[in-house]
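Novice: have a look; sequence and predicted model below, questions after that.
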Amino acid sequence: MASIEAQRMQPPATVTHSRLQSMRLQSLAGRTIATLVIATGALIILIPFLFMISTSLKSKNQLRAVPPPLIPWETTMVEVAGKREPLYRVTIDGETREMALVKNQPGGMGVFVDPVDPEQSVTLKIAEQTPVRHIELHPENYAEAMTAVPFPRYLLNTLIVTFVGMTGVLLSCTLVAYGFSRFRAPWLNWLFIVLLSTIMLPRQVTLIPVYVLFQRLGWVDTLLPLIVPTFFANAYDVFLIRQFLMTIPLEMDDAAKIDGASPLQTLWHVLVPQAMPVIVTVAIFHFLYAWNDFYEPLIFLHSRHNWTMAVGLQTFNALYAVNTHLIMAASVVMVIPPVLLFFLAQRYFIQGVVISGVKG
């Protein structure tokens, strides 16, 4: 009886093992398909960025190509009888040779000659021949774009507005969020609702009174209207930091209070290290906002030497509309800092999305 029961027990074990193998294969296939789909989507999204970089390295001749190539190809030129002529790969009697096009004729025909022996010539249809090309990069476009207008000054103004404003946002929003998340007072929740309601107020509604205020203070055409308001907390960042701080147990505050820490010491030494992911996230958000902001600098900054990169790039686009390679070079320079910031801080950014405020 024992052997019969043992034999009956064997088939289910075999079925279970095969089922596990099938599940593993299905899971692997699902992950592979998902990875391929995500990679394909990422490549599609990167095409405009790659085209911008490619265009910034092209010459004016390369810009005239139709359709514009993604890779900066340049037609290879050779000297024939003291003139530089385009080189083609032509097929003559089944043999492929490299010959220069020296003359165009009606009907799409052309006269091709051997660069080594110009006496050897042949007339062929140009469309059926393949031009010889090579990759030719023009990094000097960046230097020309940066010196055409005072971009270094625009970059300095943008860095001042961005990083000083980032300091103001982090200080003010962290303090306000700390008060809303860790203290209790009458009508505190209603005050928080009033704060959140300011998110629905467009900037255009407050533009005129704010402009009149800054004009009477003498701050118009200076960087102060772009910096000082950041030291007065905004509702969006306060909400993010408050929600994160509320996930940190109050027992940590009590322990710090028993050790003699003041409220500010508790915030700095206990809560800020725990909330570093959300603080970095807020810093990234403000950096992207201030770096790309065009509306407020356009309103408050009148002098050219006070412009930021966004306003300067728009003016550069209007002045050099036909020089697409220079516009793309300036655009690449403006895109690089946000991309570098994200890659340097992505660990904290992702961590702020996937974990709570409690660390094990």
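Specialist: Good, I have the coordinates.
Novice: going forward, measure contacts between C-alpha atoms and count neighbours the same way
Specialist: Will do.
Novice: quick check: E79 is in a strand.
Specialist: Yes: if the criterion is DSSP: H, G, I helix; E, B strand; the rest coil, then E79 is within a strand.
Novice: now do the same end-to-end measure for stretch 60-70.
Specialist: 15 Å (Cα to Cα, to the nearest Å).
Novice: any buried residues in that stretch, and which?
Specialist: Judged by neighbour count using 16 or more other Cα atoms under 10 Å, the buried positions of stretch 60-70 are 62-63.
Novice: what's the answer for stretch 253-261, then?
Specialist: Buried residues in stretch 253-261, counted by 16+ other Cα under 10 Å: 253, 256, 261.
Novice: the residues you listed in helices, which ones?
Specialist: 253, 256 (DSSP state H).
Novice: out of the buried residues of stretch 253-261, which comes closest to P48?
Specialist: D253 (49.3 Å; Cα to Cα).
Novice: what packs against the helix or strand hosting F51?
Specialist: Following DSSP states H and E, one finds F51 within helix 2-56. Under the contact criterion of 3 or more Cα pairs under 8 Å, 6 or more residues apart in numbering; DSSP states H and E, helix 2-56 touches helix 324-354.
Novice: which other helices and strands does the helix it packs on contact?
Specialist: helix 2-56, helix 60-63, helix 140-148, helix 276-292, helix 309-319.
Novice: relative to L175, which of those is closest?
Specialist: Of the helices and strands packed on helix 324-354, the one closest to L175 (Cα to Cα) turns out to be helix 276-292, at 11.9 Å.
Novice: any idea how far L226 is from R24?
Specialist: L226 is 56 Å from R24, by Cα to Cα.
Novice: try it against this one:
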Amino acid sequence: MKKTGKQKFYKILLYAIMIVYAIVTFYPFIWAVAASFKPLKEIVSGGMQIFGGEFTLANYQYILGRSENFPRWFMNSLIVSIIGTSVNLFLNTMAGYALARINFPGRERIYWGMLAMMMVPAQVLLIPNYLIISSLGMKDSFTALILPAAINIGNIFMMRQFFLSFPKDVEEAATIDGLSRTGTFFRIVMPLAKPSISTQAVFVFMGFWNEFLKPMLYMTTPSKYTLTLGLQTFKSQNAGQRWDQIMPASIISIIPIIILYIIFNKYFLQGVRMDGEK
């Protein structure tokens, strides 16, 4: 009985700590959403209340209607993120499958070489990448943001680990049924790898969507800015004081990530049955 009572106490204490942590973490986001519907004078007044005060849609009307560049920046980020994520999913998954399933000369060396490259800080490669992109004439284009990030070694490693545990019986059955290696990959393997691919999609999309340093280095035309770079410029142009415009722009910028997470959330903890039913 004493043990049961002590367990209940620790469980209640754990939940209390988690609830407090959730409130502390989530409150700034809720306040930001509420502030995006408030006039400037109320935002800068220093109050931290969420409800009450004046409610207005003028902030969003300005951002979506009268702001010339914001819709364009949003679409630029969407284009780069969708294309970059699609290319990443395709190449990372194929590379992980090849390293796990296909025997070819130098496979292990390539694998260990990729692991070694993961240890190189990205900051070390900034200047070499800039010089290469400049010499190839890709500056001030979306290609400079997508092509260098077309693969991700961490995600290749994740997919390789997944395919190592993938039952060979499923592939052998597909081969007996007449499918080629390519057909087996696209019609059998990839559908069964949805949980790993979906998880990869969320993180890759977030990486492209939230990228700030690369657009700052490579993009020079304001109409080609991505949303993260555009918001920084937007803030600088307004001397960092027009929070009634910055707040709604920031809230709008996180909507695609929330939608993507909702769509793929069901795959995160979903178990994959690999008993050959498919």
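Specialist: On my side now, so go ahead. Remember, predicted model here, so these are calculated numbers, not experimental data.
Novice: mind checking the TM-score on these two?
Specialist: With the length set by TM-score structural alignment, normalised by the length of structure 2, the two chains reach a TM-score of 0.89; 274 aligned residues with a Cα RMSD of 2.3 Å.
Novice: if we can go back for a sec, distance to L20 of structure 1 for the buried residues of stretch 253-261 of structure 1 - can I get that in TSV?
Specialist: Listed next are these as TSV, based on distance: Cα to Cα, whole Å:
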residue	distance to L20 of structure 1
D253	48
A256	51
A261	55
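Novice: coming back round to it: deepest-packed of the helices and strands packed on helix 324-354 of structure 1, please.
Specialist: helix 276-292 (a mean of 21; mean count of other Cα atoms under 10 Å).
Novice: whereabouts in structure 2 does that one align?
Specialist: Using TM-score structural alignment, helix 276-292 of structure 1 corresponds to residues 194-210 of structure 2.
Novice: to what extent does that stretch diverge from structure 1 after superposition?
Specialist: Stretch 194-210 of structure 2, aligned to structure 1 and superposed, deviates on average by 0.5 Å (mean Cα distance after the TM-score superposition for structure 1).
Novice: doesn't I284 make contact with L341 of structure 1?
Specialist: Yes: applying Cα atoms under 8 Å, one finds L341 of structure 1 in contact with I284, separated by 7.5 Å.
Novice: so what's the residue most central in space within structure 2 closest to, chain neighbours aside?
Specialist: The centroid of structure 2 falls nearest to M206 when counting by Cα atoms, centre = their mean (1.6 Å). Spatial nearest neighbour of M206 of structure 2, chain neighbours left out: I257 (6.7 Å); criterion: Cα to Cα, 6 or more residues apart in numbering.
Novice: list the contacts of the one you found.
Specialist: 202, 205-206 (Cα atoms under 8 Å, 6 or more residues apart in numbering).
Novice: any idea how far F285 of structure 1 is from the counterpart of it in structure 1?
Specialist: Under the alignment (TM-score structural alignment), I257 of structure 2 pairs with P338 of structure 1. P338 of structure 1 sits 10 Å away from F285 of structure 1, going by Cα to Cα.
Novice: and what of M23 of structure 1?
Specialist: From M23 of structure 1 over to F285 of structure 1 (counting by Cα to Cα), the distance is 41 Å.
Novice: ok, A34 of structure 1 next?
Specialist: 28 Å.
Novice: mind putting the helices and strands packed on helix 324-354 of structure 1 into JSON lines with distance to G179 of structure 1?
Specialist: Shown next, in JSON lines, are those (distance: least, Cα to Cα, whole Å):
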{"stretch": "helix 2-56", "distance to G179 of structure 1": "41"}
{"stretch": "helix 60-63", "distance to G179 of structure 1": "57"}
{"stretch": "helix 140-148", "distance to G179 of structure 1": "46"}
{"stretch": "helix 276-292", "distance to G179 of structure 1": "16"}
{"stretch": "helix 309-319", "distance to G179 of structure 1": "35"}
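Novice: those: which one's closest to F112 of structure 1?
Specialist: helix 60-63 (21.9 Å).
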